[in-house]
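S.K.: Mind looking at a prediction? Sequence and model below.
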Amino acid sequence: MVHFSRWQLLFVVAVLLLGIVFALPNVLSRQMLDSLPDWVPNEQINLGLDLQGGSHLLLEVDVDSVFEEQLEGLLDTVRSELRSERIGYTDLAVRGDEVTFNLRDPSQADAAREALSNFLGNAEFDINEEGEASIGLTDQAKAERSSNVVQQSIEIVRRRIDETGTREPAIQQQGEERIQVQLPGVDNPERIKDLLGRTAKLTFHLVDTDASPNSDSIPAGSEALPSQEAGPDGEPVEYVVRRRVMVSGDNLTDAQATFQEGQPVVSFSFDSVGAQRFADVTSENVGQPFAIVLDGKVISAPVIREPITGGRGVISGDFTTQEVQDLALLLRAGALPAELTVIEERSIGPGLGADSVRAGEIASILGLVGVVIFIMLAYGLFGTMASLALASNIILIIAVLSGLQATLTLPGIAGIVLTIGMAVDANVLIFERIREEVRNGRGPVSAIDTGYRQALSAIIDGNVTTLIAAVLLFVFGTGPIKGFAITLAIGLVTSMFTAIMVTRAMIIGWLRHRRPNQLPI
């Protein structure tokens, strides 16, 4: 273990220099870092909500509305299929969590079952001898759908927040139907709340020109929707549109805010499937108004002048520049499968975060000073070398956190403080082993070689078992626990490197240079 080759020394020096380079941006201002060349590392450690301040939102997913929408779609399917098969029915409606209807002729029960069998999926179809039928979702289907809706909502929320440029948001599920969102550095969350509160479900429908929104009887298969336009009385103008979705926003591939004739608009493009549907609809309905519906409101209903075959279009209206930018962002991120409601909101001021940072700094400095004093008093010159290795260990931890762009939280600082205390464990094991060998009469070179060799297995065992615990904390923990686990794991790896490589390099360099007759330990 006293053999330290030139390449090993170069490796240690290179690692320490890289650590300094990646850790240095944390003591420079953001303005200074922006002025540096692009190839120079300029990543700083991201501070979490508890250190930087920001906003905390707790969102609830309206899963029930998804089931209602699914039942409404099932109702339309039942109506269409029974009519196409000429099966008479009455009282078709959604009642509770089921779609129910009565057959005019109970002898057509088998025909109804066969007609609907390909469209029911996980739904249960029950019909009795009197022709009373009910279709409902199974408990398993509801549980799977609920889980999928929440996971999809989390992904859409993440995309929308990422589009705003918010750095290192923490987004995770809480309970069965809730999503926790933490936004470090966001002092005014109103725009974020507005973006998350909009479902952004974009659909294209044909306008039912034969029906009037003021009529008491709107044909089955159509519905009256408000628009952004205001009538002479100041109330929103209503359109009667067909329920059938001709083209869905799910087929959008891009949406960008732009200007057309000096007005802010959103230009969009479809994928191949959406482009083909758009072309077919516009080709077959030239001269008919075509409604663009966003979250149940008609944005515009232009008349189709000619077939649109390029798969591109424009959404225009009475928009401001900020509104078209937000709308384009929402369309790019995708529609939420269900409405989100903010049920809890907290703001953490930057002052409280600064206090946490100062408290963490004080704890780290006191821990470092205490460990350094103890190790120097206990082991003299070798303790001084271990203290220098401890300083390099802290630099490497900061460098790794900066390079990985990990988020540092208050529990993460606790992990660093714990690492400072544990970082000298390996050196203590080695130094005590060297002392024992000196007492047994070994010379300096033999004592150091045996000390490192004999202590190595204990060092590896102790750090690996702690590393396993850190990994388990990260896998099964949430939020703050993950932050603690990350810094603890990084600190374990860097402390092993500094104890086994950095301290050993200094001791062997001193041994070769001084060639002592006895060790000052």
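M.R.: Structure's in. What do you need? Numbers count the residues shown, from 1 in each chain.

S.K.: C-alpha only now, for contacts and for neighbours.
M.R.: Will do.

S.K.: And Gly383, how close does it get to Gly131?
M.R.: Gly383 sits 90 Å away from Gly131, going by C-alpha to C-alpha, to the nearest Å.

S.K.: And Val241, by the same measure?
M.R.: Distance of Val241 to Gly131, given as C-alpha to C-alpha: 33 Å.

S.K.: neighbour-wise, which of those two wins?
M.R.: Neighbours of Val241 and Gly131, each counted by other C-alpha atoms under 10 Å, are more numerous for Val241; the result is 28 against 19.

S.K.: Quick one: classify that one as helix, strand or coil.
M.R.: Reduced to three states with DSSP: H, G, I helix; E, B strand; the rest coil, the structure at Val241 is strand.

S.K.: and the closest residue to it other than its chain neighbours, what does it touch?
M.R.: The spatially closest residue to Val241, leaving aside those adjacent along the chain, is Val207, at 4.2 Å (C-alpha to C-alpha, 6 or more residues apart in numbering). By C-alpha atoms under 8 Å, 6 or more residues apart in numbering, Val207 lies in contact with Tyr239, Val240, Val241, Arg242, Gln288, Pro289, Phe290, Ala291, Ala301.

S.K.: And here is the other one:
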Amino acid sequence: MLNKTPVWKYLLIAFIVSVGFFYAAPNLYTPDPAVQISGESSATLIDDKALSRVTEALQEAGIEYFGEEIGDKAKNALIRLQHRDDQLHAQSVIQRALGDGYIVALNLASTTPDWLSSWGAEPMKLGLDLSGGVHFLLEVDTQAALAKRMEFYNTGIKRQLREEKIRGFVSLDEQGGFIRGKFKTEELRQQASKKIRSEYPELVREDISGDSGYQLRWTISEAKIKEIEDYAVGQNLTTLRNRVNELGVSEPLVQRQGRNRIVVELPGVQDTAEAKRILGKTANLEFRLEAKLSASSATREEFQYRDERRGTAWLERNVVITGERVANAAAGFDPQTSQPEVNITLDSEGGSMMHRVTRNNIKRRLGVLFIERKSRTRYEINEAGEEVAVRIPYDEKRIISLATIQSALGVRFRITGLDNPAEAAELALLLRAGALAAPMDFVEERTVGPSLGAENIQLGLMSVQIGLTLVAAFMILYYRVFGVIAVVGLAVNMVLLVAMMSLMSATLTLPGIAGVVLTVGMAVDANVLIFARIKEELNNRMSPQQAINSGYERAFVAIMDANLTTLLVAVILYAVGTGPVRGFAVTLSLGIITSMFTAIVGSRALVNLIYGGRKVGKLSI
């Protein structure tokens, strides 16, 4: 019999729609504006005393709050606010009450009921243009990376010539563009040239003869320059991504732009100065030999231990390797002493450098210097008579350990001298995140306020509502009962689209809302093709049941072709696009999938429920 849908198919459709409503439901619960507090290091815990200082400061400032809670293992605390406009003020008040050593960030606290969350139902995340946040454009100083590499070559060339007992004077020019070597004889110059060519084949050699003796000039090849620049940008990109991920910001964007620029977008972060501080917060290691007592002050530096009770120690200015050579780091425990340690794996070049230095310095002590960018807060009165917080950055350099070299070290070794397991875990994490390979400058910054984001949401929802209303009115007036079926399918389509985006943790942006509006039109377009075909078959004197069957069967090919073509375009947009373009592509792709289900499968099931399996004299279409 024509137009009969089996019971199992009705049950399957009902199940899919029910799941869609379930996972779309969390988006009905508006999140609370909140402030999240965490320590600058993993060893800093949030206790009841610190939380009491925070709540007292908020009460004195007249800021309404509720639901204060300390997170798992006292790593952070969350305070919900009554009004979103109080977030920035609350952040400033809390930061001053706690002082340095804590990170106070804006957040949106979920209000989804536990019975929904327990099944993995969470609301969609909002992008920068909807939730507010900050946008930065940073420029990597690749020239500094080249200068740093030239210093490395300069030190390496001197060491190689000294080991081979080739006498000559080697110096780096003031601009760092080349390395110059001076030798008394042609034979010494040739020996130096041969040795350095074998050790550093990427250096371009140039012989210079003159009154001042036999000279060599080494510069970096063009291919190596590009490699160094790409490495500097890539390393900084990786470091920024790792550091931003620690913030717990929803869907941050960190991507390369052009040859030496990086774009960073942090949704939900409103304090530009705070975001800058977080992006600049990197940690690094330097491995240096302990300075000999006979060494001059020009070749050594004095540093304090992290454990201030141990006093200070003198290290050589020359650096063996830095944290850039760390390929992996994992926290663990010393099997003999049960003290925390960090097991480090170097890259191949770092391993050879470490081996070369340590094999010639057995029984000397090797120091591990921990370098961390920090800042001090100073409060000043601005021109408007308002008190503002000013962040003053500085580098803190402390010795973690100073251990005797018992044998030559290679690619893998461990460092000890850490206070607790949390500190070891944090150091391992920072080392895996990496160090900045070159300095960066903020060349552009924009702030999207939460009020503007809320306005974008309202305008976006209004556009969807207007689109739905106009489409629904047209379909009902023109296609009557079939139009009502199309509108029901359209409503289910929106629910399924929201549910799929929530399940995939997709981020909704303003272009994404445009994709939703386009989906509304495309979903109805499929119904229009089907209903137009049914009308045409009725005009050709076909019976109502045959017209319904023919309409769906013959329109299916055209609908499939059109949607697959659009889906292909959406996939290409996602592959080559970035940021908002990808958000639009994701929404459009999911919308195509859900609209085909509701327009072809869902609407036909409803039509068959109303007209199928019985004699029909006339269709309301």
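M.R.: Sure, I can see it. Just so it is clear, the model here is predicted, and its values are computed rather than measured.

S.K.: overall similarity of the pair, as a TM-score.
M.R.: The TM-score (TM-score structural alignment, normalised by the length of the first structure) is 0.85; 497 aligned residues with a C-alpha RMSD of 3.5 Å.

S.K.: before we move on, the earlier item: what lines up with the residue nearest to Val241 of the first structure in the second structure?
M.R.: Matched by TM-score structural alignment, Val207 of the first structure corresponds to Glu290 in the second structure.

S.K.: re the thing from before, what separation is there between the residue nearest to Val241 of the first structure and Ile292 of the first structure?
M.R.: 10 Å.

S.K.: repeat for Ser392 of the first structure
M.R.: 61 Å.

S.K.: Count residues in the vicinity of Phe413 of the second structure, would you?
M.R.: The burial metric for Phe413 of the second structure, expressed as a neighbour count using other C-alpha under 10 Å, is 12.

S.K.: Touching the strand or helix carrying it from outside, list them.
M.R.: Taking DSSP states H and E as the criterion, the element that holds Phe413 of the second structure is strand 412-415. Where contact means C-alpha under 8 Å, 6+ apart, the residues beyond strand 412-415 of the second structure that reach it are Glu341, Val342, Asn343, Ile344, Thr345, Leu346, Gly351, Val368, Ser401.

S.K.: make it 10 Å
M.R.: Under the contact criterion C-alpha atoms under 10 Å, 6 or more residues apart in numbering, strand 412-415 of the second structure has outside partners 326-332, 334, 340-347, 351, 354, 367-368, 400-403, 424.

S.K.: nearest residue to the aligned residue in the second structure for Ile45 of the first structure other than its sequence neighbours?
M.R.: Aligned by TM-score structural alignment, Ile45 of the first structure pairs with Met124 of the second structure. On the basis of C-alpha to C-alpha, 6+ apart, the spatially nearest residue to Met124 of the second structure that is not a chain neighbour turns out to be Ser502, at 4.6 Å.

S.K.: After alignment, which residue of the first structure pairs with Val484 of the second structure?
M.R.: Using TM-score structural alignment as the criterion, the counterpart of Val484 of the second structure in the first structure is Thr384.

S.K.: ok, the residue nearest to that match when sequence neighbours are not counted to Ala499 of the first structure distance?
M.R.: Counting by C-alpha to C-alpha, 6+ apart, the nearest residue to Thr384 of the first structure once its immediate chain neighbours are dropped is Met376, at 5.4 Å. With distances taken as C-alpha to C-alpha, Met376 of the first structure is found 15 Å from Ala499 of the first structure.

S.K.: of these two, who's got more company?
M.R.: Counted by other C-alpha under 10 Å, Met376 of the first structure and Ala499 do not tie: Ala499 has more neighbours, with 24 against 16.

S.K.: which of the residues in stretch 220-236 of the second structure are buried?
M.R.: Residues of stretch 220-236 of the second structure classed as buried under the neighbour-count rule (16 or more other C-alpha atoms under 10 Å) are Ile220, Ile225, Ile228, Glu229, Tyr231, Ala232, Val233, Gly234, Gln235, Asn236.

S.K.: re the thing from before, please flag which of the contacts of strand 412-415 of the second structure sit within strands.
M.R.: When strands are assigned by DSSP state E, the members of the contacts of strand 412-415 of the second structure inside them are 326-332, 340-346, 367-368, 400-403.

S.K.: Of those, keep whichever come out buried.
M.R.: Judged by neighbour count, with 16+ other C-alpha under 10 Å as the criterion, the buried members of these are 326-332, 340-346, 367-368, 400-403.

S.K.: Mind telling me what the residue nearest to Met124 of the second structure corresponds to in the first structure?
M.R.: Using TM-score structural alignment, Ser502 of the second structure sits opposite Ser402 in the first structure.

S.K.: dump the residue contacts of that match.
M.R.: So Ser402 of the first structure contacts 19, 22-26, 41-46, 396, 408 (C-alpha under 10 Å, 6+ apart).

S.K.: Then Ala455 of the first structure?
M.R.: Listed by C-alpha under 10 Å, 6+ apart, the contact set of Ala455 of the first structure reads Ala426, Asn427, Val428, Leu429, Ile430, Phe431, Glu432, Arg433, Ile434.

S.K.: Give the residues shared as contacts by Val207 and Ile292 of the first structure.
M.R.: Common contacts of Val207 of the first structure and Ile292, defined by C-alpha under 10 Å, 6+ apart, comprise Val241, Ala301, Pro302.

S.K.: Identify the residues contacting the second one.
M.R.: Put plainly, it is Ala301 of the first structure. 204-207, 227, 239, 241, 288-293, 315-316.

S.K.: rerun at 6 Å
M.R.: Pro289, Phe290, Ala291 (C-alpha atoms under 6 Å, 6 or more residues apart in numbering).

S.K.: For the helix or strand hosting Ile476 of the second structure, give me the average deviation versus the first structure.
M.R.: Using DSSP H and E, Ile476 of the second structure sits in helix 450-503. Aligned to the first structure and superposed, helix 450-503 of the second structure gives a mean residue distance of 0.6 Å (mean C-alpha distance after the TM-score superposition for the first structure).

S.K.: count of neighbours near the counterpart of Thr142 of the second structure in the first structure?
M.R.: Structural alignment (TM-score structural alignment) places Thr142 of the second structure against Val63 in the first structure. If you count neighbours by other C-alpha under 10 Å, Val63 of the first structure ends up with 19.

S.K.: any idea how far Met351 of the second structure is from Gly583 of the second structure?
M.R.: That one is not Met; residue 351 of the second structure is Gly. Counting by C-alpha to C-alpha, the gap from Gly351 of the second structure to Gly583 of the second structure is 43 Å.

S.K.: Have a look at the two and say which one is more surrounded.
M.R.: More neighbours sit around Gly583 than around the other of Gly351 of the second structure and Gly583, counting by other C-alpha under 10 Å; the figures are 24 against 19.

S.K.: which residue numbers in the second structure go with the host helix or strand of Thr341 of the first structure?
M.R.: Following DSSP H and E, one finds Thr341 of the first structure within strand 340-348. Residues 440-448 of the second structure are where strand 340-348 of the first structure aligns, taking TM-score structural alignment as the criterion.
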